[in-house]
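just a sequence and a predicted model for now, questions to come.
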Amino acid sequence: MGSAQTQGELWGARAREWADLQEVSFGPLYDAALNAAKAATGSAVLDVGCGAGLALKMAQARGAKVTGLDAAAGLVEIARRRCPGGDIRLGECEELPFADNSFDVTTGFNSFQYATDPVHALSEAKRVTKPNGYVVVAVWGAADQCELAPYLAAVGKLLPPPPPGAPGPFALSAPGALEALVGKAGLTPGAIASVITTMRFPDEATTVRGLLASGVAERAIRNSGEDAVRKGVSDAVRPSRKGDGSYEFKNEWRFLLSRA
């Protein structure tokens, strides 16, 4: 059994806030990854864990034929509206409902690591990607290059106790970790690239509302209560407040370009 039901409930709980307040900041990451994978007119692109569909919208603007899959019904609805003509489905990343060798490019932006079995999820990505096609896996960069690291730490303290040995949010940013993961799935790892994204909010209330929109934050809310999570997030990010009351967070992301 995969993780779709659990992750779908968590990431879909505040779908509109995610789409409007968080996802917009990932544009530079999506653009760089699509460039590296040569997504263009005529390409068939699949985004696994497509969220609210911004990466697919950008691929579609390049002339690609786009397909997306996500576990959260609310996010899928937004993605469908954003990508008219795209094939956006609700589903499980470990059981992709697509034929072998269907796509030129398969992407997973901060998604494969949420699978119950990430290696199996990546094996599915390999299966549906054409031979020698690209599979792109994006994860957080180094913790010391992520200004949201205090937020992640604060939320982490309010989550249920993890199983012994459970990886943290930056586990795949360690040297060689991402290459080893995709290698276990039979993919051929290529180059790793880093991209800095910037998340901006006009005030504290919007900052907290935006940062509560992730599935991880929702899990903390269900474990510790919304008041506790709001306070934890507010306290953690307050040092980033600018003189005009706005907030800005620069974060490193890394993506690995591998071959099927």
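Looks like it arrived, so ask away.

contacts and neighbour counts: CA atoms only from here.
Fine.

and the gap between the residue nearest the centre of the chain and Tyr134?
The structure's the chain has its C-alpha centroid closest to Asn110; by C-alpha atoms, centre = their mean the separation is 2.9 Å. Between Asn110 and Tyr134 the distance, using C-alpha to C-alpha, to the nearest Å, works out to 17 Å.

cool, and Leu34?
10 Å.

for those two, indicate the residue with more neighbours.
Set side by side, Leu34 and Tyr134 show more neighbours around Tyr134, with 29 against 22, by other C-alpha atoms under 10 Å.

check the offset of stretch 214-227 from the chain's centre.
Distance of stretch 214-227 from its chain centroid, counting by C-alpha atoms, centre = their mean, to the nearest Å, is 18 Å.

and it, what's buried?
Neighbour counts over stretch 214-227 (16 or more other C-alpha atoms under 10 Å) mark Ser214, Gly215, Val216, Ala217, Glu218, Arg219, Ala220, Ile221, Ser224 as buried.

run through who's touching it.
Residues outside stretch 214-227 that contact it (C-alpha atoms under 8 Å, 6 or more residues apart in numbering): 7, 10-14, 18, 155-156, 158-160, 211-212, 228-229.

who's in contact with the residue nearest to the centre of the chain?
Taking C-alpha under 8 Å, 6+ apart as the test, what Asn110 contacts is Gly49, Val137, Ala138, Val139, Trp140.

quick check: Gly232 touching Ala154?
Yes: under the criterion of C-alpha atoms under 8 Å, Gly232 makes contact with Ala154 at 5.8 Å.

isn't Arg80 right up against Ile88?
Yes: between Arg80 and Ile88 a contact is recorded at 5.9 Å, counting by C-alpha under 8 Å.

neighbour count winner among those two?
More crowded of Arg80 and Ile88, by other C-alpha under 10 Å: Ile88, with 24 against 20.

quick one: the more buried one is in a strand?
Yes: using DSSP: H, G, I helix; E, B strand; the rest coil, the assignment for Ile88 is a strand.

now do it against Ala71, distance only.
11 Å.

next one: Leu54
Remark: distance between Leu54 and Ala71 (C-alpha to C-alpha) = 16 Å.

got another, please set it beside the one above:
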Amino acid sequence: MTPTPTAVNTARDWAEIQERMLVPLYEAVYDRLELGPGDRVLGLDCGAGLSLLLAAGRGARVTGVEPRPALRALARERVLEVLSGPPESSGRPYDLLTAFAPAPGALAAALPRVRRGGAVVLAGWGPPERCTVPAMTDPGGAADLDGLVERAGLSPEGSGRVFCPFGYAEVGSAVRGLLSTGLYDLSDPGQAEKELAEELHPYERPDGTVWLPNIFRYVVARVA
């Protein structure tokens, strides 16, 4: 029997199974902005902190914001500075603010910490017809990233699309990974697992692996 998901279990599944699926998105953003030594990065809703680790690997100084205690604890295990909310003061302003799963309230609270001319990157699902997982879960379509930029008073600079396939060794790990995303109703965990496993069968390959192609979109804006 599959264990009932808990906040700790799903956080661990996110860190061990799911989080790496977004590496192409993180790397594309950092490449575009030429992130490097001396840059200060503030990552909103940073989860277990993989995006911050990649930025730190390029020489950036990183701080994360993660309101969920279980994910925040995992990020801190990676020796990252991760807060429960946007820093009240940061000394030198940040050069880059990332919101790979943007929440308007957190974005508004964090923007005063970014320097004038600093970059803000928002990201989310691409076109529904190019995203296997949203087509399965029906989360309401792609986020209105351009609308968020406009409402935040930012100056749009450009956008991009990144191929982020979700690949799993077998259906069981795919179920665990996808349930950790927060896209699914876990009020009845057993039923959610059963239904998801059934929906995954068309994406199961002859060798038992599961392959879910997805496109993500990001927008780059500047603080005026």
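Received, thanks. Every value quoted in this text rests on a predicted model; they were computed, and no experiment measured them.

let me know the helix or strand that Arg72 of the second structure is in.
helix 69-77 (DSSP states H and E).

now that helix on the first structure. Mean distance?
Averaged over the aligned pairs, helix 69-77 of the second structure sits 1.4 Å from the first structure after superposition, using mean C-alpha distance after the TM-score superposition for the first structure.

start and end residues in the first structure for that helix, please.
With TM-score structural alignment applied, helix 69-77 of the second structure matches the range 73-81 in the first structure.

with stretch 109-123 of the second structure instead?
On the basis of TM-score structural alignment, stretch 109-123 of the second structure is assigned to residues 124-138 in the first structure.

check the fit of that stretch onto the second structure and give the mean distance.
Looks like 0.9 Å for stretch 124-138 of the first structure (mean C-alpha distance after the TM-score superposition for the first structure).

returning to that earlier point: contact partners of the helix holding Arg72 of the second structure?
Helix 69-77 of the second structure has contacts (C-alpha under 8 Å, 6+ apart) with 7-8, 11-12, 15, 47-50, 66, 81-84.

how distant is that helix from the center of its chain?
Worked out by C-alpha atoms, centre = their mean, helix 69-77 of the second structure lies 15 Å from the chain centre.

any idea how far Phe26 of the first structure is from Thr129 of the first structure?
For Phe26 of the first structure, the distance to Thr129 of the first structure (C-alpha to C-alpha) stands at 24 Å.

these two - which one has more neighbours?
Shown here are Phe26 of the first structure and Thr129; by other C-alpha under 10 Å, Thr129 has more neighbours (26 against 19).

so that one touches Phe98, yeah?
No: counting by C-alpha under 8 Å, Thr129 of the first structure does not reach Phe98; the two are 9.7 Å apart.

quick one: residues contacting Gly108 of the first structure.
Shown in contact with Gly108 of the first structure (C-alpha under 8 Å, 6+ apart): Asp47, Val48, Gly49, Cys50, Val135, Val136, Val137, Ala138.

oh, that last question was meant for Gly36 of the second structure, not what I typed.
So Gly36 of the second structure contacts Ala55, Arg58, Gly59, Ala60 (C-alpha under 8 Å, 6+ apart).

quick revisit: and the contacts of stretch 214-227 of the first structure, which two are the farthest apart?
Using C-alpha to C-alpha, the pair of the contacts of stretch 214-227 of the first structure lying farthest apart is Trp18 and Pro160, separated by 22.4 Å.

which of those two has more neighbours?
Each of Trp18 of the first structure and Pro160 has its neighbours counted (other C-alpha under 10 Å); Trp18 has more, 23 against 12.

for Gly118 of the second structure, see how far away the residue mapped onto that one from the second structure is.
By TM-score structural alignment, Trp18 of the first structure lines up with Trp14 in the second structure. Between Trp14 of the second structure and Gly118 of the second structure the computed distance is 30 Å (C-alpha to C-alpha).

what range in the first structure does stretch 157-173 of the second structure sit on?
So stretch 157-173 of the second structure sits over residues 190-206 in the first structure, by TM-score structural alignment.

buried sites along that stretch?
Counting neighbours by 16+ other C-alpha under 10 Å, stretch 190-206 of the first structure gives Ile192, Ala193, Ser194, Val195, Ile196, Thr197, Thr198, Met199, Arg200, Phe201, Glu204, Thr206 as buried.

can you put these in TSV and add secondary structure?
Compiled in TSV, these are given as follows (three-state DSSP):
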residue	secondary structure
Ile192	strand
Ala193	strand
Ser194	strand
Val195	strand
Ile196	strand
Thr197	strand
Thr198	strand
Met199	strand
Arg200	strand
Phe201	strand
Glu204	helix
Thr206	helix
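
any idea how far the closest residue in space to Asn101 of the first structure that isn't next to it in sequence is from Lys57 of the first structure?
Leaving aside its sequence neighbours, Asn101 of the first structure sits nearest to Lys130 (C-alpha to C-alpha, 6 or more residues apart in numbering; 4.0 Å). Computed as C-alpha to C-alpha, the Lys130 of the first structure to Lys57 of the first structure distance reads 22 Å.
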